[in-house]
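Undergrad: Sequence first, predicted coordinates after that:
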Amino acid sequence: MYVPNHLKWRILLAQELKQAYFERENSLRNCKRIFELYGRYLLGTTYDTFLTYLNQRKYRIDNLRMPPYIVAAIGLLEPLRIASERLRLRKMGSPWTLQEIVEEVLTILRERSSTPLDRRIGQAQQHVE
């Protein structure tokens, strides 16, 4: 059954994914990467539909805001992916426990947060320019 509000939330989710993981260097490659890593699984659409969601002007979604826990979950997608890769390489063929995954994600988050604040601000300013 088609529900227009569901489509609006899907459009908003696609736009949040782009906002979180987009890099300006090569926009088409980066949109494809975002779709391949996350969009295909979270939205269950084709790449063309994903691009349509990113350019959607037909629906009024200005009044919609993602709940904070979903924004936080989107921010954790990359650390979870990296943690899964590390565990896959470390424990070839062995199952992982939830505790191992969480510990690995926390390690990744600690590594990222150990970057000095002024360095992170400088990197952010480079992306803006």
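TA: Sure thing, it's come through.
Undergrad: Only C-alpha atoms from now on, for both contacts and neighbour counts.
TA: Fine.
Undergrad: which of the residues in the strand or helix carrying residue 77 are buried?
TA: Using DSSP states H and E, residue 77 sits in helix 68-90. Neighbour-count burial for helix 68-90, counted by 16 or more other CA atoms under 10 Å, picks out 74, 77, 78, 79, 80, 83, 84, 87.
Undergrad: Wait, the fourth one touches residue 109, no?
TA: So the one you mean is residue 79. Yes: counting by CA atoms under 8 Å, residue 109 is a contact partner of residue 79 at 7.0 Å.
Undergrad: Tell me which residues are up against the helix or strand containing residue 49.
TA: Counting by DSSP H and E, the element that carries residue 49 is helix 47-54. Outside helix 47-54, the residues that touch it by CA atoms under 8 Å, 6 or more residues apart in numbering are 10, 11, 12, 14, 15, 18, 31, 32, 35, 39, 40.
Undergrad: A further structure is provided below for comparison with the first:
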Amino acid sequence: MKAWISKQQIFVRSLAWLALVLGLKLVVHLLGLEALVLSPLHATAVAGGFFILGFILSATIADYKESERLPAEFTAIVENMYEDALLISRRHPFDIAGFREGLLAALDSLRDDM
């Protein structure tokens, strides 16, 4: 199973839920069990709810895409830092082994957090 949901799947699922809600509304209307009469205010509130939900879903999908890139970018940055440290240590010696252990600890911390 995919870890993310495509925009088309969200659209299809939304249509399915819409059909279910409209079907239930029709059944309640035909049976005369409506406790609330629809008004323009009610329709506006429902439309606003779907509008906000759309914003939330679009932001969530963007966050998932960003989170997929984070480990690779972090690893590349740590690798670049180590290569830079190796070059610097040629001219200005320092504890490169300790620096490497610190970078590995940062990578382990990222892995543990994910």
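TA: Okay, I see it. As the structure is a computational prediction, the values presented were derived from the model and not from experiment.
Undergrad: Can you give me the TM-score here?
TA: Counting by TM-score structural alignment, normalised by the length of structure 2, the TM-score of this superposition works out to 0.29. Behind it: 57 aligned residues with a CA RMSD of 4.3 Å.
Undergrad: rewinding a little: and the next helix or strand past the helix holding residue 77 of structure 1?
TA: helix 98-113.
Undergrad: Report the next helix or strand after that next one in sequence order.
TA: Counting by DSSP H and E, the next helix or strand C-terminal to helix 98-113 of structure 1 is helix 117-128.
Undergrad: in terms of contact count, name the helices or strands touching that next one.
TA: Contact partners of helix 117-128 of structure 1 among helices and strands, from 3 or more CA pairs under 8 Å, 6 or more residues apart in numbering; DSSP states H and E: none.
Undergrad: Could you quantify the relative orientation of it and helix 98-113 as an angle?
TA: Inter-element angle recorded for helix 117-128 of structure 1 and helix 98-113: 80 degrees (by axes from the mean of the first three to the mean of the last three CA atoms, to 10 degrees).
Undergrad: What residues sit buried inside helix 117-128 of structure 1?
TA: So, applying 16+ other CA under 10 Å, helix 117-128 of structure 1 has no buried residues.
Undergrad: and the contacts of helix 47-54 of structure 1 as JSON lines, adding neighbour count, distance to residue 69 of structure 1 and secondary structure?
TA: Shown next, in JSON lines, are the contacts of helix 47-54 of structure 1 (neighbours: other CA atoms under 10 Å; distance: CA to CA, whole Å; DSSP: H, G, I helix; E, B strand; the rest coil):
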{"residue": "10", "neighbour count": "19", "distance to residue 69 of structure 1": "16", "secondary structure": "helix"}
{"residue": "11", "neighbour count": "23", "distance to residue 69 of structure 1": "18", "secondary structure": "helix"}
{"residue": "12", "neighbour count": "20", "distance to residue 69 of structure 1": "14", "secondary structure": "helix"}
{"residue": "14", "neighbour count": "23", "distance to residue 69 of structure 1": "16", "secondary structure": "helix"}
{"residue": "15", "neighbour count": "18", "distance to residue 69 of structure 1": "16", "secondary structure": "helix"}
{"residue": "18", "neighbour count": "17", "distance to residue 69 of structure 1": "17", "secondary structure": "helix"}
{"residue": "31", "neighbour count": "21", "distance to residue 69 of structure 1": "23", "secondary structure": "helix"}
{"residue": "32", "neighbour count": "15", "distance to residue 69 of structure 1": "25", "secondary structure": "helix"}
{"residue": "35", "neighbour count": "24", "distance to residue 69 of structure 1": "21", "secondary structure": "helix"}
{"residue": "39", "neighbour count": "22", "distance to residue 69 of structure 1": "18", "secondary structure": "helix"}
{"residue": "40", "neighbour count": "14", "distance to residue 69 of structure 1": "21", "secondary structure": "helix"}
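Undergrad: I'm done for today, thanks for sticking with me.
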